[in-house]
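Q: the following block contains a protein sequence and its predicted model.
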Amino acid sequence: MLQHSQILIGTHGLEGDLCTVDSARGLVLFAHGSSNSRNSRRNLTLAQTLQRQGLGTLLFGLLTPDEADDRANAFNVELLALRVLEAIDALPAQARGVPLGLFGANTGAAAALVAAARRPDSVQAVVSRGGRPDLAGDSLELVRAATLLIVGSADAEVLQLNRAALRLLRCEKRIDIVPRATHLFQEAGTLETVAELASAWFLAHLRAAA
């Protein structure tokens, strides 16, 4: 049974949409460097797929509307990572203790990896969708969470950056290239492929403590 609630995150009171699942196999926090990502059609579609697999989800924007007006903030990985950490800390009692994964897109993927590096005992898995993991910098070598990088085959520049980041990761890792897909995975069937790959990765790597 799905239970939906809203939570407030951090000192700026960012709104988060939390969906918990009875006997959840894990909880996946979405990280996207914008203010309205919790209402993104793509994120909602991906979240619903994860929920059907028995995973809870938390959708929220990493920036306030005012912050999002300044394009530079979308590339402020330190700020975005702080917001991811604040979201982890804001999880209510019913969501604590559930195996935790992070699902990042664009610069939010770098923020997710930085957060995972700083919370190695909390974050078990990370998935990047068309992300910029290269922007995580020195944190890449510190990530211990199992990390999957998903990139479209037609997103040539980002694919090159992901391959470079993959070489720096020292955790369990993999890169999956979705045929025909461009940066936003708008081509028919490509977002569904992302959902399948991400679900399988989280289910394989989110494990309850013994």
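A: Sure, I can see it.

Q: hey, let's count contacts and neighbours off CA atoms from now on
A: Will do.

Q: give me the contacts around the helix or strand harbouring residue 147.
A: Using DSSP states H and E, residue 147 sits within strand 146-152. Outside strand 146-152, the residues that touch it by Cα atoms under 8 Å, 6 or more residues apart in numbering are 124-131, 158-159, 162, 166, 171-183, 185, 194, 198, 201, 205.

Q: go again using 7 Å as the cut-off
A: 124-130, 159, 171-183, 185, 205 (Cα atoms under 7 Å, 6 or more residues apart in numbering).

Q: in helices, which of those residues fall?
A: Mapping the contacts of strand 146-152 onto helices (DSSP state H) picks out 159, 205.

Q: and here's the other structure:
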Amino acid sequence: MLQPQHQCIELTDVQLVGDLLLPPGAKDLVVFVHGSGSSRLSPRNQHVARYLSDRGLATLLFDLLTEREQRIDQVTCELRFDIPMLTRRLVGVLDWIAAKPELRHLPVGLFGASTGAAAAILAAVERPRSVHAIVSRGGRTDLAGEALEKVQAPTLQIVGARDLPVLGLNRKVSRALGCEQRLEVIPGATHLFEEPGTLQEAARLAGDWFESHLREPIQLGA
């Protein structure tokens, strides 16, 4: 089994840690942007990362918060909703990838979950030449606000049919997005996709989306 490579990601103001799965001959890279109280050790994101790796896509799981910040957030829950900070860090990671010789040639897709999906949207707007595709799983894409109409990367929202609050928000986002987009609703799934087969279906949809869009030239608007 392919083993993850531990990464120390040096940004201007903080050092983050990540795990890189780099299959031989990988032509694309999917960066995971976790949300609400999660981390790179999330079994759900690790499951999806392994699935994408088996399809030949490189994946990067990283922690948006330091260990100290994670301890604070477990008590206050405030940092997971600090979308501007999460976005700044994600943009920093995108710049780190662009400077890393073994990664900079790979088209990048973002896989955002919960509040991390909003950071993915905002980072794609800030770095339109770096992000080729976006997938949101149970994501609070609505928290990206007015930036939604500026997104140019093809965007797929995946949401559970029983996750009614997020489903309603994702439907509004679907109408607000000006880019190529799709909303996929998985029957029987709740917010965490814990029901049998639902997470695997989300992973399959994500894999299909990334494989369809990551190698397309980025079409920037005027």
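A: Sure, I can see it. Worth saying up front: this structure is predicted, and the values here are computed from it rather than measured.

Q: care to give me the TM-score?
A: Comparison of the two superposed chains (TM-score structural alignment, normalised by the length of structure 1) gives a TM-score of 0.94, and 210 aligned residues with a Cα RMSD of 1.8 Å.

Q: related to what we said a few turns ago, now the buried members of the contacts of strand 146-152 of structure 1.
A: Buried by 16 or more other Cα atoms under 10 Å: 124-130, 159, 173-175, 177-178, 181-183, 185, 205, out of the contacts of strand 146-152 of structure 1.

Q: and these, which of them are in strands?
A: Secondary structure from DSSP state E places 124, 125, 126, 127, 128, 129, 173, 174, 175, 177, 178 of those in strands.

Q: could you find the counterpart of the last one in structure 2?
A: The reference is to residue 178 of structure 1. Counting by TM-score structural alignment, residue 178 of structure 1 corresponds to residue 186 in structure 2.

Q: okay, now the residue lying closest to its match once chain neighbours are set aside: neighbour count?
A: Residue nearest to residue 186 of structure 2 in three dimensions, not counting chain neighbours: residue 160, with 4.9 Å by Cα to Cα, 6 or more residues apart in numbering. Using other Cα atoms under 10 Å as the criterion, residue 160 of structure 2 is surrounded by 24 other residues.

Q: ok so, going back, make JSON lines out of the ones in strands among the buried ones among the contacts of strand 146-152 of structure 1 and add distance to residue 39 of structure 1.
A: Output for those, formatted as JSON lines (distance: Cα to Cα, whole Å):
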{"residue": "124", "distance to residue 39 of structure 1": "26"}
{"residue": "125", "distance to residue 39 of structure 1": "23"}
{"residue": "126", "distance to residue 39 of structure 1": "21"}
{"residue": "127", "distance to residue 39 of structure 1": "19"}
{"residue": "128", "distance to residue 39 of structure 1": "19"}
{"residue": "129", "distance to residue 39 of structure 1": "17"}
{"residue": "173", "distance to residue 39 of structure 1": "29"}
{"residue": "174", "distance to residue 39 of structure 1": "29"}
{"residue": "175", "distance to residue 39 of structure 1": "27"}
{"residue": "177", "distance to residue 39 of structure 1": "26"}
{"residue": "178", "distance to residue 39 of structure 1": "24"}
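
Q: tell me if I'm right that residue 107 of structure 1 and residue 73 touch.
A: No - look at residue 107 of structure 1 against residue 73 with Cα atoms under 7 Å: they stay out of range, at 10.0 Å.

Q: when these two are compared, which one has more neighbours?
A: Counted by other Cα under 10 Å, residue 107 of structure 1 and residue 73 do not tie: residue 107 has more neighbours, with 26 against 17.

Q: all helices for structure 2, in order.
A: Under the criterion DSSP H, structure 2 contains helices at 43-54, 67-76, 83-99, 115-126, 164-176, 198-213.

Q: pick the most buried one from those helices.
A: For the helices of structure 2, the stretch with the most neighbours on average is helix 115-126, a mean of 28; neighbours defined as mean count of other Cα atoms under 10 Å.

Q: how about it, aligned to which bit of structure 1?
A: Using TM-score structural alignment, helix 115-126 of structure 2 pairs with 107-118 in structure 1.

Q: repeat for stretch 50-66 of structure 2
A: Across structure 1, the stretch matching stretch 50-66 of structure 2 (TM-score structural alignment) is residues 48-64.

Q: just the buried residues of that stretch, please?
A: By neighbour count with 16+ other Cα under 10 Å, stretch 48-64 of structure 1 contains the buried residues 49-51, 53-63.

Q: now stretch 153-166 of structure 2
A: Within stretch 153-166 of structure 2, the residues that qualify as buried are 153, 154, 155, 156, 157, 158, 159, 160, 161, 162, 163, 166, counting by 16+ other Cα under 10 Å.

Q: for the second one, give its distance to residue 164 of structure 2.
A: When you say that, I think you mean residue 154 of structure 2. From residue 154 of structure 2 over to residue 164 of structure 2 the distance is 24 Å, taken as Cα to Cα, to the nearest Å.

Q: residue 152 of structure 2 too?
A: For residue 152 of structure 2 relative to residue 164 of structure 2 (Cα to Cα), the value is 27 Å.

Q: also residue 2 of structure 2?
A: Separation of residue 2 of structure 2 from residue 164 of structure 2 (Cα to Cα) stands at 37 Å.

Q: before we move on, what about residue 182 of structure 2?
A: As judged by Cα to Cα, residue 182 of structure 2 and residue 164 of structure 2 stand 18 Å apart.

Q: ok, residue 95 of structure 2 next?
A: Separation of residue 95 of structure 2 from residue 164 of structure 2 (Cα to Cα): 36 Å.

Q: what sits against the residue lying closest to residue 27 of structure 1 once chain neighbours are set aside?
A: Here the nearest residue to residue 27 of structure 1 in space, its sequence neighbours aside, is residue 56; by Cα to Cα, 6+ apart that works out to 4.4 Å. Contacts for residue 56 of structure 1 were tallied using Cα under 7 Å, 6+ apart; they are 19, 20, 21, 24, 26, 27, 28.
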